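K.L.:
just coords:
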């Protein structure tokens, strides 16, 4: 059995040597220990520098025959990007030795930052479940469980939202406030949301009450972050007016049931996400998730009805550029 040549295969930002054998697929009952030893002897110099930083399987025979971490394709054929299922072959590529090195916030993760960023973006951008995102990645040859995606969303979603809040432009001086009921774990909670005149969500607050004290708490949270606006537009709930009167900041208050459509429409993405998730399990979960979800939606919320087709495409491309730029910031953190 001879060795024809050695090709360099790139996979998940790593490069490993694959040896092409001229015999094709072997018989299952054959012993391939001699193949492994031959490859080790011939390629010791070529592979030592590249594979030094990776963890190898402990048993050499298992690495050469039937390693559960090996790629399933026979040696000499193209290996698709991201394949990670296991098979029994004479000599394959162990996924333990092609783990990419990460940096910054992505340090210690096996998958590349681009894959993690795509999963977080897809989960927050569209009303999809974790298993839907898992299927999207699997269609691209990336095998990852929905629980891993859940961990990515929980860890990196807040970091993306933090950068978005830090770098967002100056908010408008006209705010629209509204509250909507949020059934959670058999109890009724209220989601308070503030939106500026451009349609960008400023902040949200999940509370158990819908009264003057709850409105005052929400106003204080907003003013601490953004300062006082020029105009506040609300519905006919009297709690808003009473809270603003006690604050005595000289803010113009407009209360009318037909002036608050902008904040009313901002609840639609929340309702779609709530339906997909089967409602929130606790007010804490709702607060943590929606505070991140709304900030990411601000980046990818395009006013399609006010833009031409060319401007809309450019706006969409800019949003993706912003997302990629935040990924680079997190990699360098």
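P.N.:
Thanks, I have it. Quantities reported herein were computed from a predicted structural model and do not represent experimental measurements.

K.L.:
hey, let's count contacts and neighbours off CA atoms from now on
P.N.:
Noted.

K.L.:
now the host helix or strand of residue 217: buried residues?
P.N.:
Assigned by DSSP states H and E, residue 217 belongs to helix 212-226. Neighbour-count burial for helix 212-226, counted by 16 or more other C-alpha atoms under 10 Å, picks out 212, 214-216, 218-219, 222.

K.L.:
what angle separates the helix or strand residue 246 falls within from helix 212-226?
P.N.:
Under DSSP H and E, the secondary-structure element containing residue 246 is helix 238-247. The directions of helix 238-247 and helix 212-226 differ by 60 degrees, with axes from the mean of the first three to the mean of the last three C-alpha atoms, to 10 degrees as the criterion.

K.L.:
over to residue 150. Which of the three states is it?
P.N.:
helix (DSSP: H, G, I helix; E, B strand; the rest coil).

K.L.:
which one is it nearest to, not counting chain neighbours?
P.N.:
Nearest non-adjacent residue to residue 150, counting by C-alpha to C-alpha, 6 or more residues apart in numbering: residue 130, 6.7 Å away.

K.L.:
tally of neighbours for that neighbour?
P.N.:
A count of neighbours around residue 130, defined by other C-alpha atoms under 10 Å, yields 22.

K.L.:
so how far is residue 297 from it?
P.N.:
Taking C-alpha to C-alpha, to the nearest Å as the criterion, residue 130 is separated from residue 297 by 18 Å.

K.L.:
equivalent analysis for residue 220, please.
P.N.:
Remark: distance between residue 220 and residue 297 (C-alpha to C-alpha) = 24 Å.

K.L.:
please apply the same query to residue 47.
P.N.:
Between residue 47 and residue 297 the distance is 46 Å, computed by C-alpha to C-alpha.

K.L.:
take the one below as the second:
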């Protein structure tokens, strides 16, 4: 009897100890979970605060969109008071070749190529936007003065910059005739003649003629410098940037900004631009696409060599790029290594300039 009582008492004590052990273990586990959740909440709050600070430092594309709409009449009034540059070729009716839309209050023509389906054209029209973020990102070095837009397409960069007041005037070179016709129509219908000057020409490293390979989309046309052009390539007038500036009687002391987006011909453009490159006050925005550069018979390394020899600083317009925003030009090749990592056809734009030594 006594043995059974002792056995039961021992079992009860053991059960209490076991219960206390698991209760203590559960309490400690719960505290650990609470502490971890608290740390995660703090980390999330810190990241959110950092993100908000970064967002506040980023320029507002929406504010520029608002300003474009209220400043358009001012730009039109300014255009009406200045003489117009002579057109380099005659405009024509665009019915059947292009579509007209309204973007932020501006009448806007965009090419509708035969290679595009009706649905593709509608999607393209729905996606038409002005590059407000890129405009804002370049304001460190580009506000005021004349802009040279090399590879201007239909004026998506030049026209908003002139209206917003970032550029006093824009000279635009575009090799594709339909793109250039749309550009001229966008200038004419928005009453900006004299402020935006369109020229149907390819800017390269030579004067003469070059084949232009047209793509399925209007932004993909490219001048063929290396290899054989396709049978459907068309011949276009080409000249160097230095010769074009002289031909248009552009005073380089008034130029502050050059944008080059030529689907791989950037090295050729720079090769024919020694006089413009020698102007220390001019900043450049240049597209960097390793795939397109190689299609044009050059390479990213050739582009980097020219830029590092001419400029002192750069910044990458890719908002997700690693490292400091403003960097010495010696870092350029290393900073853009990400463009050739993976299988994607990556590209970006860099802004380069020369600081006074």
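P.N.:
Perfect, I can see it now. In this text the structure is predicted, and so the values were computed from the model without any measurement.

K.L.:
overlay the chains and give the TM-score.
P.N.:
Overall, the chain-to-chain superposition scores 0.27 on the TM-score scale (TM-score structural alignment, normalised by the length of the first structure); 140 aligned residues with a C-alpha RMSD of 5.9 Å.

K.L.:
circling back to that earlier point, C-terminal to the helix holding residue 217 of the first structure, what's the next element?
P.N.:
Taking DSSP H and E as the definition, the helix or strand that follows helix 212-226 of the first structure towards the C-terminus is strand 231-234.

K.L.:
so which residues of the first structure form helices?
P.N.:
In the first structure, the segments counted as helices under DSSP state H are 33-42, 44-51, 60-64, 113-125, 130-139, 146-167, 212-226, 238-247, 261-265, 268-277, 283-299, 309-332.

K.L.:
now those helices in a markdown table, with distance to residue 255 of the first structure?
P.N.:
Shown next, in a markdown table, are the helices of the first structure (distance: least, C-alpha to C-alpha, whole Å):
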| stretch | distance to residue 255 of the first structure |
| --- | --- |
| helix 33-42 | 78 |
| helix 44-51 | 68 |
| helix 60-64 | 72 |
| helix 113-125 | 32 |
| helix 130-139 | 40 |
| helix 146-167 | 28 |
| helix 212-226 | 14 |
| helix 238-247 | 8 |
| helix 261-265 | 12 |
| helix 268-277 | 22 |
| helix 283-299 | 25 |
| helix 309-332 | 33 |
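
K.L.:
of all these, which lies closest to residue 204 of the first structure?
P.N.:
Proximity to residue 204 of the first structure (C-alpha to C-alpha) singles out helix 283-299 among these, at 6.3 Å.

K.L.:
so residue 47 and residue 297 of the first structure - more neighbours on which side?
P.N.:
More neighbours surround residue 297 than the other of residue 47 of the first structure and residue 297, with 18 against 14 (other C-alpha under 10 Å).

K.L.:
how close does that one get to residue 38 of the first structure?
P.N.:
55 Å.

K.L.:
likewise for residue 44 of the first structure?
P.N.:
Between residue 44 of the first structure and residue 38 of the first structure the computed distance is 10 Å (C-alpha to C-alpha).

K.L.:
any common contacting residues for those two?
P.N.:
Common contact partners of residue 44 of the first structure and residue 38 (C-alpha atoms under 8 Å, 6 or more residues apart in numbering): none.

K.L.:
these two - which one has more neighbours?
P.N.:
For residue 44 of the first structure versus residue 38, the count of surrounding residues by other C-alpha under 10 Å is larger for residue 38: 14 against 11.

K.L.:
for the residue nearest to residue 150 of the first structure, give its distance to residue 157 of the first structure.
P.N.:
When residue 130 of the first structure is compared with residue 157 of the first structure (using C-alpha to C-alpha), they lie 14 Å apart.

K.L.:
just residue 264 of the first structure next, same as before
P.N.:
Residue 264 of the first structure sits 25 Å away from residue 157 of the first structure, taking C-alpha to C-alpha as the criterion.

K.L.:
cool, residue 297 of the first structure as well?
P.N.:
Residue 297 of the first structure is 12 Å from residue 157 of the first structure, where distance means C-alpha to C-alpha.

K.L.:
also residue 134 of the first structure?
P.N.:
Using C-alpha to C-alpha, which is the criterion applied here, residue 134 of the first structure is 17 Å from residue 157 of the first structure.
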